[in-house]
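J.: One predicted model, sequence on top.
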Amino acid sequence: MANVLQELLAAGLIDKLEGSDERFKKMTQAADGLAKEFRSSPALLIPAILTALGGDIATDDPLIEMAETALLAEWETLQSVHTDKPIQIYRALLLTACAAVAQERNAAILWLTATDMLQFSQLGREKSAVFKLISLFGDATEQQDISLFAPSTKTARKSTDLPKLDFKEVTFAEVDRNALFGEIGTATGPTNLQNVQYIPGKTHNRYWANQNPQHWGEDFANVMKDVLGDRFDGLGEACADELNGICEALVTAFKAQSQGLQSSISLAQSVSTREQVRLDALWWYESMYSASAKMSYREMDPLAAAILMPLDLISIMPSVTPSSVAYLLSEAVARLPNAGFENVLTLKDVLARVASLRQVIPDSRMEGFNPPTRAGRLSLRDIVRLALEDPSASASDLLHRARVPEDATISLPLLARALLRQEQAIRLAEVTK
């Protein structure tokens, strides 16, 4: 985490540090506090990275205020040093916290949200460091794709070795016949032939058999029950020890076998999923057919198709897909009439036209394509969704909320790619709640 903060410091995003290690330490601690919040609530990563990328972000942005709260908790005299709200420091803290939690799905959420917003973010001296960081998020996401869809050859070919069952020969100690003789003797009478107790101090039969058979039998039974009971208990314990050893060995072996079987099943499912993703994506690309709209994308307004195509594609894909899927989408959109990469439109015009396309997008796709409910900077996906929701929404206002210049341009293939990625990020964040 400190390395990211150091890079942003070197890039000039942090000022008035004046060589103070103590101030830098407070910032590191504040970023650590933000990272803990992001780990517990991954949905915060989306507004966090959008805000961090905004060079002209609003001072009352919710994530800026969250970063301010985190830093004030560590640096109570902050406002005496920074009389104006240090927005750039707060952006640095957000970027650092995002980097700290950029593992597995979190990395995918960050990259999918950020990568298509970079061209619209007004970055300054920190541009190189920010681009490098987003690239690292992308690398982590791609590695996740590899683990999900492309198991290594070594893993696929390696057999599972089960633990060998080391069953030793079951043996029991020989019975001490002398001891057993004495124990039985205590049940037969008060003394032995030498007129001494069989086992000194141990309870003996108080009678001789010829004196009072009834009383003798009572004592005999009482003494013998303990003699036999102790012997049987010892034999049972010895058997139990042997059986427990066998059971433990079996449990270990069966557990290893179960894990090996589960690993094989997971590997087979991973290979199957990878091939199914390719097959489904290729079939969708070649057919150019919308299962939700029950018509060809070529029969639609190209802008409507560019919005619907990523939603249709998401519905047949797993939550995390290889990066190539987004590029396959953009190539599919480019096959539409007058929708190639070279046909550039202003985002302002795109948003103005989107409002009239609501009826074209099937309700089944709109149900999962939820409008944003948060304040702060919005993504391209968010402003397109709001334009669909409210025909009276001002394109200029939507662009302002996304911190995108009014003269910004984009092609339909790139718009569709951004919608796909940013919608995937939202759905991933919902899964991790």
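T.: Alright, I've got the coordinates. Residues are numbered from 1 along each chain as shown.
J.: CA atoms for contacts and neighbours, from now on please.
T.: Will do.
J.: Could you report the separation of the residue sitting nearest the centre point of the chain from residue 111?
T.: For the chain, residue 105 is the residue whose C-alpha lies nearest the centre (Cα atoms, centre = their mean; 5.2 Å). From residue 105 across to residue 111, the span is 10 Å (Cα to Cα, to the nearest Å).
J.: Next up, identify which helix or strand the residue nearest to residue 405 when sequence neighbours are not counted is on.
T.: By the measure of Cα to Cα, 6 or more residues apart in numbering, the closest residue to residue 405 outside its immediate chain neighbours is residue 399, 6.8 Å from it. For residue 399, the host element (DSSP states H and E) is helix 395-401.
J.: that older thread, thinking the residue nearest to residue 405 is in contact with residue 383, fair?
T.: Yes. Between residue 399 and residue 383 there is a contact under Cα atoms under 8 Å: 7.4 Å.
J.: Isn't residue 56 up against residue 124?
T.: No. In this structure residue 56 lies outside contact range of residue 124 using Cα under 8 Å: 10.1 Å.
J.: putting a second one here so we can go through both:
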Amino acid sequence: MRFLEMGAINLNSDDSKLEKLRITAKDLSAALRKAPAKTANFTMVAADPSVPPGDPVLEEAMTALRKRWETVANAFAGRPVTVLRAVLLDAIVQASREDDAIAVAFVNTARNALAHAETVDEAPIWREAVSEIETKVDARAEAEWATPEMISVEPLNYTPPAQSKVEFEPPVVDRPTLKVQVHSAAGPWGANKPNQHQPQSNPQAWTQEFANKMSDAIADTLDAMAEELVPAMVDLSAPLTSLAKAVTAHVEAALASFSGATAGLQRRTNLLWWKEALYSPSAHESYLEMPVFQASALMALDLHEQVPTYSPASVSAFLKEAIRCLPTEPESQGSGQRDLSTLVQDAKTAAFMQPFRSLAAQYVPAPAGRGPLLSLIGHAQEPAAAGATSLRALGGVDASATMTPAEWGTFLFRELQAARATSANAGKRTKRT
């Protein structure tokens, strides 16, 4: 609708044609969600009015449009590039609203592509689209980077085992037996080891024997009762093990909450240290000791490996300011600029860019139509990547265009972020040493 309102496309006030374009945009959006790696290609084609009509992305869009509008070839003189670009932009925005990874790739790619595309008339449309999706990306990124004022930890989750009922019968004195023993202790008439003395004949001997036998009788009775009162052994290993596991899980959850809550703060602190030190953790060398354009490219790679895919837009600005801390090379053009043809050629061949080339080759396929510079850099041996003409045809930038070190580093960083967000190989990449 915005393209229609500004007069970039003309459907002769035919609502049925507009509906066909809308349905095609939904079809392409669904196709993009199934193949997120195409986000950069879709975005770069949509952003460039001078994209070649035979570009593979335009071919795909035209095929989708024919399915919904069989007579589209008769409605326009030649390939309707502007119409297809409008449909592509609509499709990308729809997909970005549904998929955060596509949103990241779209925003980073659009920021780069629009700086080198002649879209002055379309600038308000693109500004609105990029702003909407960038706000969405920043909201997620800020949530991951934020440090909360308080950390909440759930209460200890432990349920003690159910108490088992113990059957207990109090011991009872065996009175008949005790009575027999007492009777035997009283004199020689007892049946169970009687007292051989009688109290009237030998009181002293009888008393001594009576005391001994009564003591034994009472002691035996009490010992028997004490044996019955001995508690059964209780196995506490199971409940104690369960308690230990619950405490361990609780402590681990608390530490995870603390770690997650402070991750954003730690990340920001590390980045500030990196910016102030201006030291490459991968090259083990100060950026100040490198040529400035080499340092800017390496800083883009190092920062990319320090931050997650979902990062605020301010991270790109942070990188630009960090690169501006580097001294300007006296031999660079004008006010510290260098043409893109030279920059891309150095990226393809320089030894220090080998880690960058390896990563680019993992992130993006070989160049086939409009796509990121990573494709040309990572697949430098491909015939299509050779020559300055490939920069405009495949990369969407003029070979004679110039960039400052800060612009070059930021451009590469955005391409890396966009590629990682939608690359199927991003999770399989091994960390550089």
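T.: All right, it came through fine. Just so it is clear, the structure is predicted and the values come from calculations on it, not from any experiment.
J.: just to revisit the earlier point, the more surrounded of residue 56 and residue 124 of structure 1?
T.: residue 56 (15 against 12; other Cα atoms under 10 Å).
J.: Count the residues that sit near residue 223 of structure 2.
T.: There are 11 residues near residue 223 of structure 2, going by other Cα under 10 Å.
J.: Residue 387 of structure 2 too?
T.: Neighbours around residue 387 of structure 2, by other Cα under 10 Å: 11.
J.: what about it, distance to residue 150 of structure 2?
T.: 57 Å.
J.: thinking again about what came up before, pull up the overlap in contacts between residue 105 and residue 111 of structure 1.
T.: Here residue 105 of structure 1 and residue 111 have residue 141 as joint contacts, going by Cα atoms under 8 Å, 6 or more residues apart in numbering.
J.: now the strands: where do they sit in the stretch 251-400 of structure 1?
T.: For the stretch 251-400 of structure 1, the strands defined by DSSP state E, counting those that start in this stretch occupy 289-290, 295-296, 344-346.
J.: The first one maps to which residues in structure 2?
T.: Looking back up the chat, that one is strand 289-290 of structure 1. With TM-score structural alignment applied, strand 289-290 of structure 1 matches the range 279-280 in structure 2.
J.: What of the longest one?
T.: When structure 2 is aligned by TM-score structural alignment, the counterpart of strand 344-346 of structure 1 is residues 337-339.
J.: from the chain's centre, how far out does that stretch sit?
T.: 36 Å (Cα atoms, centre = their mean, to the nearest Å).
J.: And for stretch 207-226 of structure 2?
T.: Per Cα atoms, centre = their mean, the centroid offset for stretch 207-226 of structure 2 relative to its chain is 80 Å.
J.: what do you get for stretch 90-103 of structure 2?
T.: With Cα atoms, centre = their mean, you get 19 Å for stretch 90-103 of structure 2.
J.: Per the alignment, residue 412 of structure 1 pairs with which residue of structure 2?
T.: In structure 2, residue 412 of structure 1 lands on residue 405 (TM-score structural alignment).
J.: That match - how many residues pack around it?
T.: Neighbour count of residue 405 of structure 2, defined by other Cα under 10 Å: 27.
J.: got a list of what it touches?
T.: 292-293, 296, 323-324, 336-337.
J.: Not counting sequence-adjacent ones, nearest residue to whatever residue of structure 1 lines up with residue 387 of structure 2?
T.: Residue pairing (TM-score structural alignment): residue 387 of structure 2 is matched to residue 394 of structure 1. Distance criterion Cα to Cα, 6+ apart; nearest residue to residue 394 of structure 1, sequence neighbours excluded, is residue 352 at 7.8 Å.
J.: I figured the one you found hits residue 398, correct?
T.: No. Residue 352 of structure 1 is beyond contact range of residue 398, at 10.3 Å (criterion: Cα under 8 Å).
J.: When the two are compared, which one has more neighbours?
T.: Between residue 352 of structure 1 and residue 398, counting by other Cα under 10 Å, residue 398 is the more crowded of the two (23 against 19).
J.: wait, the more buried one sits on residue 383?
T.: Yes. Contact criterion Cα under 8 Å: residue 398 of structure 1 and residue 383 qualify, at 5.7 Å.
J.: Nearest residue to residue 358 of structure 2 in space, please, no chain neighbours.
T.: According to Cα to Cα, 6+ apart, the nearest residue to residue 358 of structure 2 is residue 378 (6.3 Å).
J.: Run a quick neighbour tally on that neighbour.
T.: Neighbour count for residue 378 of structure 2, taken as other Cα under 10 Å: 27.
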